[in-house]
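Q: Let me see the structure of the following:
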Amino acid sequence: MSIRAAIQAIRTTIFYLVYIGQTIILAVIAGTIGILFGRTRFGWAIARYWCWSNVVYLRVLTGMGTEVEGEEHIPPGGCIIASKHQSDWDIFAIFPHTGRPAYIAKKELMRIPFFGWAARSLDCIEIDRQKGAQAIPAMIAQAQSAIDRGCRIVIYPEGTRRAALAPAEYRQGIVRMYSALNVPVVPVALNAGLFWGRNSLVIWPGTAKARFLPPIEPGLDAETFRKRLHDVIETESVRLTLEAIDQGIGRPPDAELRARAATLRTAQDR
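A: Now for the predicted structure:
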């Protein structure tokens, strides 16, 4: 490991200590409030503070900045926000721009004491991924209730974090939710995985970008919607990622990232 990488690893460790420590403390506070009083303005204030402070800590402690664009594409009223997912950054960077979000969260997270209680008080929707497709009807029913309460559903269509420029794998949950809820879907492209990788122990300097894209109208057939969502998110995410690489990033690109970038550049040139 180079001296530069070692220094960045130390900076990352300090960030994780602050990030995890603060998350535990705020989860205890918000979870207790959630159990006693349910959904409250104070609970939402804690969530907004958590997001804002994490963006600041990330920039100050690791050098990873945040830039979010395209908020004007989010329509008024209920909708689904379907975002690329590459790191925890995607959660707290998007949250402040979504009004009253209802995040789709895996069952295991919702079962954590205090954290899960806090998540429920913030309209999070539980999904049991071990049940596969059988879990989707229950998720859709919760999503409909959240829409009726004035929420916007936030979902990661791939269901898990992906490495930057890795092949996409969109799951059926987003398609079935789109068909059932009959609301617009706002795609979100991003490049955060360049700086905060899926399994990386180091968070690298640079500016992570997320972009809300024009909404996909309700009423399309399932396959047309799936292809359109995939194409707009992946095309813009690739563009943001290659653009950042061209401008120079703090992360030393490994062989796999270089190979993916070269393959995608070749495809774009055809």
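Q: Could you use CA atoms for every contact and neighbour count after this?
A: OK.
Q: For stretch 191-206, buried residues please.
A: By neighbour count on 16 or more other C-alpha atoms under 10 Å, the buried set for stretch 191-206 is 191-198, 202-206.
Q: Chain neighbours aside, what residue packs nearest to the residue nearest in space to the middle of the chain?
A: With distances taken as C-alpha atoms, centre = their mean, the residue of the chain nearest its centroid is Asp90 (3.2 Å). Excluding the flanking residues, the one nearest Asp90 by C-alpha to C-alpha, 6 or more residues apart in numbering is Ala192, at 7.4 Å.
Q: my guess is the residue nearest to the centre of the chain meets Phe195, correct?
A: No. Counting by C-alpha atoms under 8 Å, Asp90 stays clear of Phe195, with 11.9 Å between them.
Q: What lies in contact with the helix or strand containing Ala93?
A: Using DSSP states H and E, Ala93 sits in helix 89-94. By C-alpha atoms under 8 Å, 6 or more residues apart in numbering, the residues outside helix 89-94 that reach it are 50-52, 54-55, 66, 68, 83-84, 192, 196, 210.
Q: give me that answer again for 6 Å
A: Helix 89-94 has contacts (C-alpha atoms under 6 Å, 6 or more residues apart in numbering) with Cys51.
Q: thinking again about what came up before, closest one of the buried residues of stretch 191-206 to Thr13?
A: Relative to Thr13, the closest of the buried residues of stretch 191-206 is Val202; by C-alpha to C-alpha it sits at 8.1 Å.
Q: Excluding residues flanking it in the chain, which one is nearest the closest one?
A: Closest to Val202 by C-alpha to C-alpha, 6+ apart is Ala9, at 5.1 Å.
Q: okay, now Ala166: neighbour count?
A: 13 (other C-alpha atoms under 10 Å).
Q: Can you tell me the element it falls in?
A: Judged by DSSP H and E, Ala166 forms part of no helix or strand.
Q: do you know how far it is from Gly219?
A: 30 Å (C-alpha to C-alpha, to the nearest Å).
Q: before we move on, what about Trp204?
A: Remark: distance between Trp204 and Gly219 (C-alpha to C-alpha) = 41 Å.
Q: Look up how far Thr66 lies from the spatially closest residue to Gln142 that is not a sequence neighbour.
A: Leaving out its chain neighbours, the residue that sits closest to Gln142 by C-alpha to C-alpha, 6+ apart is Ile125, at 6.2 Å. Note on Ile125: its distance to Thr66, by C-alpha to C-alpha, is 26 Å.
Q: More neighbours: which of the two?
A: Counted by other C-alpha under 10 Å, Ile125 and Thr66 do not tie: Ile125 has more neighbours, with 25 against 17.
Q: Sequence B follows; please return its structure for comparison with A:
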Amino acid sequence: MILWIRNLLYWLGLAVLTPPFAILAVLILPLPRRLRHRIISGWTHSMLWWLKTTCGLSYKVIGRENIPDTPSVIASKHQSGWETMALQQIFPPQVWVLKRELLWIPFFGWGLATMSPIAIDRGNRIEAQRKLMKQGRARLDAGFWIVVFPEGTRIRAGLAGKYKLGAARLAAQLQVPMVPVALNSGEFWPRNSFLKYPGEITVVIGKPILPDGRDAADMMAEAEGWIEARQREIGGAGPCAHPDDKARRAHARAA
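A: Just a heads-up that it's a prediction; the model follows:
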């Protein structure tokens, strides 16, 4: 019962806080991109604080020292909505590569549009790739990092989706580092779940993968191998972890 009450409070806070920020997002559209980003990111910081206060869900970061000094491409695991907020606190100002339909969501989509995302039409792959490269270059030149979820969508904790090459192509063609990120958010904030469970999410940041003449497939293979290896190491900690990860963690503790 307490879990449900705490989650109701979280969703109530989301419902109260989101519309004002969405209206503000429309009003500040004439402002420079970086300033708009700074203003609207206040919603993210507020919601993460509210999530910790109501649901008891916090996080820790391993590998902050691996974050480059220059704008880069972030290739992150995607298990829940949590990382779309938390990555904004962990990394410098950033934009996301996302499906354009997300911008059509009332209130939420308005705020998202203010953050200068690279919104692509997944039904037109050639045009999506052209737009990704053109706008990716513009966002990097403006000082933004670019977040890409290589699996394309949220994947249940303990499972792996098919890693697409978009992030690696972007890094290779624009000659910037690609930073792999592993996390176990789905073990506490399951995909499409109303409930968020108390605990501590772990985020692991890997060493940058540099283009250095490598092709996109080679870079993404390295990123995938690193991310999935870290997933096995940090998996099994949360109440909604995959049974195999729970068993692996229990065996490691007993050893």
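Q: how far does stretch 117-129 of structure 1 sit from the chain's center?
A: The chain centroid and the centroid of stretch 117-129 of structure 1 are separated by 15 Å, computed with C-alpha atoms, centre = their mean, to the nearest Å.
Q: can you pull out the strands in the stretch 51-200 of structure 1?
A: For the stretch 51-200 of structure 1, the strands defined by DSSP state E, counting those that start in this stretch cover 64-69, 80-83, 101-106, 125-127, 152-155, 185-190.
Q: Please dump those into JSON lines; it should also carry distance to Thr263 of structure 1 for every row.
A: Listed next are these as JSON lines, based on distance: least, C-alpha to C-alpha, whole Å:
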{"stretch": "strand 64-69", "distance to Thr263 of structure 1": "26"}
{"stretch": "strand 80-83", "distance to Thr263 of structure 1": "24"}
{"stretch": "strand 101-106", "distance to Thr263 of structure 1": "33"}
{"stretch": "strand 125-127", "distance to Thr263 of structure 1": "35"}
{"stretch": "strand 152-155", "distance to Thr263 of structure 1": "28"}
{"stretch": "strand 185-190", "distance to Thr263 of structure 1": "19"}
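Q: Go through those and name the closest to Pro137 of structure 1.
A: strand 125-127 (9.8 Å).
Q: what's the neighbour count on the equivalent of the residue nearest to Val202 of structure 1 over in structure 2?
A: Ala9 of structure 1 maps onto Trp4 in structure 2 when the alignment is built from TM-score structural alignment. Neighbour count of Trp4 of structure 2, defined by other C-alpha under 10 Å: 14.
Q: same check, this time on the one 10 residues further on
A: Leu14 of structure 2 is flanked by 16 other residues according to other C-alpha under 10 Å.
Q: Next, the mean deviation of the strand or helix carrying it compared to structure 1.
A: Using DSSP H and E, Leu14 of structure 2 falls within helix 2-27. By mean C-alpha distance after the TM-score superposition for structure 1, the fitted helix 2-27 of structure 2 averages 1.9 Å away from its aligned residues in structure 1.
Q: In terms of secondary structure, what does that helix contact?
A: helix 33-55, helix 108-114 (3 or more C-alpha pairs under 6 Å, 6 or more residues apart in numbering; DSSP states H and E).
Q: tell me the most buried of those helices?
A: Stretch with highest mean neighbour count among the helices and strands packed on helix 2-27 of structure 2: helix 108-114 (a mean of 20; mean count of other C-alpha atoms under 10 Å).
Q: Which neighbouring elements make contact with it?
A: Partner elements for helix 108-114 of structure 2 (3+ C-alpha pairs under 6 Å, 6+ apart): helix 2-27.
Q: if we go to 10 Å?
A: helix 2-27, helix 33-55 (3 or more C-alpha pairs under 10 Å, 6 or more residues apart in numbering; DSSP states H and E).
Q: Using JSON lines, lay out those helices together with distance to Ile105 of structure 2.
A: Converted to JSON lines, those look like this (distance: least, C-alpha to C-alpha, whole Å):
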{"stretch": "helix 2-27", "distance to Ile105 of structure 2": "11"}
{"stretch": "helix 33-55", "distance to Ile105 of structure 2": "16"}
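Q: Tell me which residue of structure 2 matches up with Ile174 of structure 1.
A: Applying TM-score structural alignment, one finds that Ile174 of structure 1 aligns to Ala167 in structure 2.
Q: tally of neighbours for the nearest residue to its match once chain neighbours are set aside?
A: Of all residues not flanking Ala167 of structure 2 in the chain, Val148 sits nearest, at 5.8 Å (C-alpha to C-alpha, 6+ apart). Val148 of structure 2 has 24 neighbouring residues, counting by other C-alpha under 10 Å.
Q: check contacts around Val148 of structure 2.
A: Val148 of structure 2 sits next to 73-78, 95-98, 118, 164, 166-168, 170, 178, 180 when contact means C-alpha atoms under 10 Å, 6 or more residues apart in numbering.
Q: and it, what pairs with it in structure 1?
A: Per TM-score structural alignment, Val148 of structure 2 is aligned with Ile155.
Q: do the same with Trp189 of structure 2
A: Aligned counterpart of Trp189 of structure 2 in structure 1: Trp196 (TM-score structural alignment).
Q: Please tell me how far the nearest residue to that match once chain neighbours are set aside sits from Phe37 of structure 1.
A: Among residues not flanking Trp196 of structure 1 along the chain, Ile203 sits closest, at 4.8 Å (C-alpha to C-alpha, 6+ apart). Relative to Phe37 of structure 1, Ile203 of structure 1 is positioned 37 Å away (C-alpha to C-alpha).
Q: What's Glu71 of structure 1 aligned with over in structure 2?
A: With TM-score structural alignment as the criterion, Glu71 of structure 1 pairs with Arg64.
Q: now do Glu223 of structure 1
A: Under TM-score structural alignment, Glu223 of structure 1 pairs with Ala217 in structure 2.
Q: for that match, helix, strand, or coil?
A: When classified by DSSP: H, G, I helix; E, B strand; the rest coil, Ala217 of structure 2 comes out as helix.
Q: separation between it and Leu159 of structure 2?
A: 21 Å.
Q: hmm, back to that, which of the helices and strands packed on helix 108-114 of structure 2 sits closest to Thr153 of structure 2?
A: Closest to Thr153 of structure 2 of these is helix 33-55 (C-alpha to C-alpha; 20.2 Å).
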